[in-house]
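**Student:** Fold the following and give me the result.
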Amino acid sequence: MLTRTEHRAARAAGLAALLCIGLALAVPVLVLVAQGAGTGLSASQGEYLLRITRFTLMQAGLSTILSLATAVPLARALARRPAFPGRRWLINLFAVPLGLPPLVAALGLIEVWGRNGIANKGLGLLGVETPFSIYGLSGILIAHVFFNLPLAVRFILPGLERLPPEYWKTAANLGMGGLSLFRLIEWPAMRQSAAGAAGLVFMLCATSFTLVLVLGGGPAATTLEVAIYQALRFDFDPGRALMLAAIQVGLTLAVMLGLKLISAPSKPGDTKGGSTSRPDAPHGLHALPDAVLIGVAGVFVGAPMVAVIISGLQADLSRLLADPQFWRAATTSLSIGVAAALLSVLLAGLLVRARYSAADRSASPALGLLSALSGAASSLTLLVPPVVLGAGWFLMLGGGVGQMLAPLAVIVTVNALMALPFVMRVIEPAHLSAMQRNGRLSLSLGITGFSRLWQIDIPALRLPLVTGFVFAVALSLGDLGAIALFGSDRIVTLPWLLYQKLGSYRTSDAAGLALLLGGLTMGLMLAADRLGNRNGTTGQ
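**Tutor:** I've put the predicted structure just below:
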């Protein structure tokens, strides 16, 4: 409950936050349009755009098919085996790629699948002369499956685990076999979550930047976002960047609309609780296929992370830690991360408060619109990818040559907007719960306005605010998208320094930096996860 003055203040602050987000998204897009206006489309450019778009859709589609084709049987195997040793560790391992910086993961994948990697050495022992190439379409697909297979499993598995025991008793009594169980029981339980996972994986792969930049291997394996980066960073061709950005935004919008249609939450089944043995979960040698599938998936996901740790420990970490360039990059990364996290938490708090206020008086169409816009603001930030945002600001600032504060402000803003959906997801449920618990009590005690905000609301939200802040810092630390356009000798972050080391073939230094960056971001992610669990917001 809020007083009338508090309602007005919450709505005004929410409108201000919406205006800031709208300007941050609209200005770079308008700059791209203005810079590219009047640019004709030659036959060669049209063929180039068609080729880039076709490859973007093809690699996203193949990545989605591969991710789901392995995630569905893996989720079924995990659901059939709820108590094998190490199961909890495996599920926790599947959460690691979700917070691992893509650049660090790319280095780990190169260590495993590269020319001198573990996979090619094993193939050599088997007599295979032609080495497997991690670069090009094959490397992009492996990297996308590495990231999205665990994500899809975590989407699908809860639905299978929530199936009532009565289903399995009935199936056993009817003598159902594996195919009938899948068709009549498992697939209906996972269909909706699998469709939502497929749409999300497709969007993530279609907007992938860092993995394609590192593993693409050349013009033949270039996606829209990488092509935008190349058009500005290397060719400075605003017209081409505009066309690519328009296609990218249109593609992202289409995928987001599709996600809205297919990703409605499924209803949990009624159950009396308890546990029942599944009729399709035999033990002994019959459990071998499940064990092999689970083991292979664990090795596939875990090997690149182990490779990063091993190669990083073999690097000269003491020399890297004594290098002033490392500390300069670390300081810049942390400064950007903290600033972006503060901005993201501030915007999220204002939007959440405004949405609560507008929903409390939803009879007015204007307030209904405010509530809808406040809820959709975070999704709008996903509509325009970081590279597209950076491209507009890059053109406005003339490439940022000779400047430092303005490019840093752009990087902070872009990172804050990219973290906003996740921060809002943490804060909003906690805010609603706090208002239901403390609202009437605050009014009865006469504590209103700033005093209520400072003494009651913020202390009640301290844990989710800190959780969102830490999560946003971790996301910003591992991001290469915004810094890729503005990175220079004056502006160096840890991901940009790692990318430079990889580009100059200083693999030992790159391995050490990957270990340090991965350890820092994963430490922050684990801290955010623990804080979220204590607050009960994780997974909401």
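
**Student:** all contacts plus neighbour counts: C-alpha atoms, from now on.
**Tutor:** Fine.

**Student:** Any idea how far stretch 337-344 is from the middle of the chain?
**Tutor:** Distance of stretch 337-344 from the chain centroid (Cα atoms, centre = their mean, to the nearest Å) equals 17 Å.

**Student:** Name the surrounding residues that touch it.
**Tutor:** Stretch 337-344 has contacts (Cα atoms under 8 Å, 6 or more residues apart in numbering) with 412-413, 415-417, 419-420, 423, 468-470, 472-477.

**Student:** try stretch 386-405
**Tutor:** By Cα under 8 Å, 6+ apart, stretch 386-405 touches 25, 27-32, 35, 225, 228-229, 232, 238, 241, 245, 406-407, 410-411, 414-415, 418, 481-482, 485-486, 490-491.

**Student:** Just the buried ones out of the residues you listed, please.
**Tutor:** 25, 28-29, 31-32, 35, 225, 228-229, 232, 238, 241, 245, 407, 410-411, 414-415, 418, 481-482, 485-486, 491 (16 or more other Cα atoms under 10 Å).

**Student:** can you tell me which of those are in strands?
**Tutor:** Using DSSP state E, no member of the buried ones among the contacts of stretch 386-405 falls in strands.

**Student:** In helices, which of those appear?
**Tutor:** 25, 28-29, 31-32, 35, 225, 228-229, 232, 238, 241, 245, 407, 410-411, 414-415, 418, 485-486 (DSSP state H).

**Student:** Following up with a second sequence; could you model it the same way so I can compare the two?
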Amino acid sequence: MAQRADSVATRVGIAAAALVVAAVLLAFVGIATRAEPGAGLGPGDWAAIRFTVVQSVLSAALSVLLAIPLARALARRQFIGRGVLVTLLGAPFILPVIVAVLGLVTVFGRSGWLNTGLAMVGLPGVSIYGLHGVVLAHVFFNLPLATRLLLQGWQTIPAERFRLAAQLRLTPVSLFRTLEWPLLKQIVPGVAALVFVICLTSFAVALTLGGGPRATTVELAIYQAFKFDFDLGRAASLAVVQLVLAGGAALIALSMIPAISIGGGIDRPVQRWDAESGVQRSLDIGIIVLSALFLLLPLGAVVLRGLAGLGQVPVSVWQAAGASVYVATISMVVLGLLALPMAGWIASRRTGGVEAIGLLGLSASPLMIGTGWFILINPVADPVQLALPVTALVNALMALPFALRIMVPRLRDTVQDYGRLGESLGMRGWPLWRWLILPRLRAQIGFAAGLTGALSVGDLGVIALFADPDRATLPLQMYRLMGAYRMEAAAGAALILLVLALGVFWVCDKGGRWHAEA
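**Tutor:** Sure, this is the predicted structure:
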């Protein structure tokens, strides 16, 4: 690494980190002015806290337990379409939550495909609402993420070890115990902790599939206290609880999870002699097929219903789509202005302590930040008029931890490999970034920007607090259509939202990889 940190870590990085800290602290100050710790939380609020923890534990446990055999099967098998399936597993955050929920309702809802099939054979139907529905939706979202991270770890086992195991004629059980179990012990705790944090701060799933006294999360309770009762004191108190829960879990999770890969290497399976028997092959194929059906059927349902409902989409949906693009654009710009200088500052340090600053966005949930900012803005301005910019800024903060995890390893390698050369040539400041760092960071920048844009396009969080009937993003407009039982129009809006989110990600990611330097 370069001896002089000022070649990469500039005052801009420190200023960006200070802005992130200030944004979160301001929200906390707003909450502190109205919060009444220990007071104002009734039995329903404590029930929401218990439900939040229980559903997060169940969701994380099921997601990881199901991901282990799926990741192992993908690591051992090569088949036509494997690359497409692995790519699908790499996009858990890209899919808008409200779109996936509509797909799950189509498949598992009261009048869904599953209940229709059960009724045909005389079996009782199932309900997707309540605890099991929330857990089902979280497994749908987080099974691909957990599988992707586990598969990334599986690919780190050298092929020579499997060749040696074959020469020693180890049984599949012995090979799992010798090579794979030690790897799982290192990776699984971090993956489970990350999924747990995501489920703690999942608002849209609880909003659409939860509700009621027995299926209310802390974030949903904040929304209800804020939107329906306008009880800012109770909302602030709940936000403090959410900060403690999510913040503590996030610090634990992000200290254990591996760096996020943009895909290099995980699509090259090594030859596995332990998986050649018919039983092992049948098990792997069965696991892959069932998992693919579970992930693809709701997406297929969204596409089919969306095509049929496009003709019933009102003009307000297209206006909301424009608002979503506006929010995503601001989010990507803000993320670039924050993440790049912060990544440079972090990469130039020998210790990773300053990286914790970037984790503040994940430690504080969007509803918590939105509540704090609303409390501060309300006395001096109309928060509704600032709904879209505030939503964009919060989305950028939420994506910042993942962007840093994507950018910092590559930037640190660049500094280690070329830092001394750059110093010897007198390259500092903007010339250093322009000619050395940015060309080698293009793929990571594009991936992070696409991830941020897709998240922003599909976000149903802060906008639900600030928006009025005349101001909405596409996810909120779609939720309103579902609430009005205009399901065909909502399906058409879901298809538009899906195409928009995937399109934003594809354009940014493809643009970053185009002629990017290795």
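
**Student:** TM value for the aligned chains?
**Tutor:** For this chain pair, the superposition-based TM-score is 0.88 by TM-score structural alignment, normalised by the length of the second structure; 510 aligned residues with a Cα RMSD of 3.2 Å.

**Student:** Relative to the second structure, what is the average displacement of the host helix or strand of residue 467 of the first structure?
**Tutor:** Assigned by DSSP states H and E, residue 467 of the first structure falls within helix 462-477. Mean deviation of helix 462-477 of the first structure relative to the second structure after superposition (mean Cα distance after the TM-score superposition for the first structure): 2.9 Å.

**Student:** Show me the contact partners of that helix.
**Tutor:** Outside helix 462-477 of the first structure, the residues within contact range by Cα under 8 Å, 6+ apart are 99, 101, 333-334, 336-338, 340-342, 344-345, 415-416, 419-420, 422-424, 426-427, 430, 494-495, 517, 520-522, 524-525, 527-529, 531-532, 535, 537.

**Student:** what do you get if the cut-off is 7 Å, keeping everything else the same?
**Tutor:** 333-334, 337-338, 341-342, 345, 415, 419, 423, 426-427, 430, 521, 524-525, 528, 531-532, 535 (Cα atoms under 7 Å, 6 or more residues apart in numbering).

**Student:** can you check stretch 286-298 of the first structure too?
**Tutor:** 74, 77, 90.

**Student:** tell me, what residue is most central in the first structure?
**Tutor:** By Cα atoms, centre = their mean, the first structure has its centre lying nearest to residue 98, at 6.6 Å.

**Student:** any idea which helix or strand carries the nearest residue to it once chain neighbours are set aside?
**Tutor:** Residue nearest to residue 98 of the first structure in three dimensions, not counting chain neighbours: residue 147, with 6.7 Å by Cα to Cα, 6 or more residues apart in numbering. Using DSSP H and E, residue 147 of the first structure sits in helix 137-161.

**Student:** returning to that earlier point: identify the residue of the second structure aligned to the residue nearest to residue 98 of the first structure.
**Tutor:** Alignment note (TM-score structural alignment): residue 147 of the first structure maps to residue 141 of the second structure.

**Student:** neighbours around that match, how many?
**Tutor:** A count of neighbours around residue 141 of the second structure, defined by other Cα atoms under 10 Å, yields 27.

**Student:** Am I right that it is in contact with residue 90?
**Tutor:** No: using Cα atoms under 7 Å, residue 141 of the second structure is not in contact with residue 90, being 11.0 Å away.

**Student:** returning to that earlier point: what's the closest of the contacts of stretch 286-298 of the first structure to residue 169 of the first structure?
**Tutor:** Taking Cα to Cα as the measure, residue 169 of the first structure lies nearest residue 77 of those, at 18.8 Å.

**Student:** tell me the contacts of the closest one?
**Tutor:** Residues in contact with residue 77 of the first structure, defined by Cα under 7 Å, 6+ apart, are residue 290.

**Student:** any idea what it aligns with in the second structure?
**Tutor:** Pairing criterion TM-score structural alignment: the partner of residue 77 of the first structure within the second structure is identified as residue 73.

**Student:** The residue nearest to residue 98 of the first structure contacts residue 97, doesn't it?
**Tutor:** Yes: using Cα under 7 Å, residue 147 of the first structure is in contact with residue 97, at 5.5 Å.

**Student:** Mind putting the contacts of stretch 286-298 of the first structure into TSV with distance to residue 14 of the first structure?
**Tutor:** Output for these, formatted as TSV (distance: Cα to Cα, whole Å):
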residue	distance to residue 14 of the first structure
74	43
77	46
90	42
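
**Student:** Sort out which of the residues you listed are in helices and list them.
**Tutor:** Short answer: the contacts of stretch 286-298 of the first structure in helices (DSSP H) are 74, 77, 90.

**Student:** Distance check, the second one against residue 294 of the first structure.
**Tutor:** Between residue 77 of the first structure and residue 294 of the first structure the distance is 7 Å, computed by Cα to Cα, to the nearest Å.

**Student:** Name the SS class of residue 176 of the first structure, please.
**Tutor:** Recorded secondary structure, residue 176 of the first structure: coil (DSSP: H, G, I helix; E, B strand; the rest coil).

**Student:** And what about the nearest residue to it once chain neighbours are set aside, helix, strand or coil?
**Tutor:** Nearest residue to residue 176 of the first structure, sequence neighbours excluded (Cα to Cα, 6+ apart): residue 279, at 8.0 Å. Taken by three-state DSSP, the conformation at residue 279 of the first structure corresponds to coil.

**Student:** ok, residue 279 of the first structure - how many residues close by?
**Tutor:** The tally of other residues near residue 279 of the first structure (other Cα under 10 Å) stands at 18.

**Student:** cool, the one 3 residues further on as well?
**Tutor:** Applying the criterion other Cα under 10 Å, we find 13 residues in the vicinity of residue 282 of the first structure.

**Student:** Please tell me how far the counterpart of it in the second structure sits from residue 508 of the second structure.
**Tutor:** In the second structure, residue 282 of the first structure lines up with residue 277, judged by TM-score structural alignment. Separation of residue 277 of the second structure from residue 508 of the second structure (Cα to Cα) stands at 43 Å.

**Student:** residue range for the one helix or strand residue 111 of the first structure maps to in the second structure?
**Tutor:** Residue 111 of the first structure belongs to helix 102-113 when assigned by DSSP H and E. The aligned range for helix 102-113 of the first structure in the second structure is 97-108, by TM-score structural alignment.
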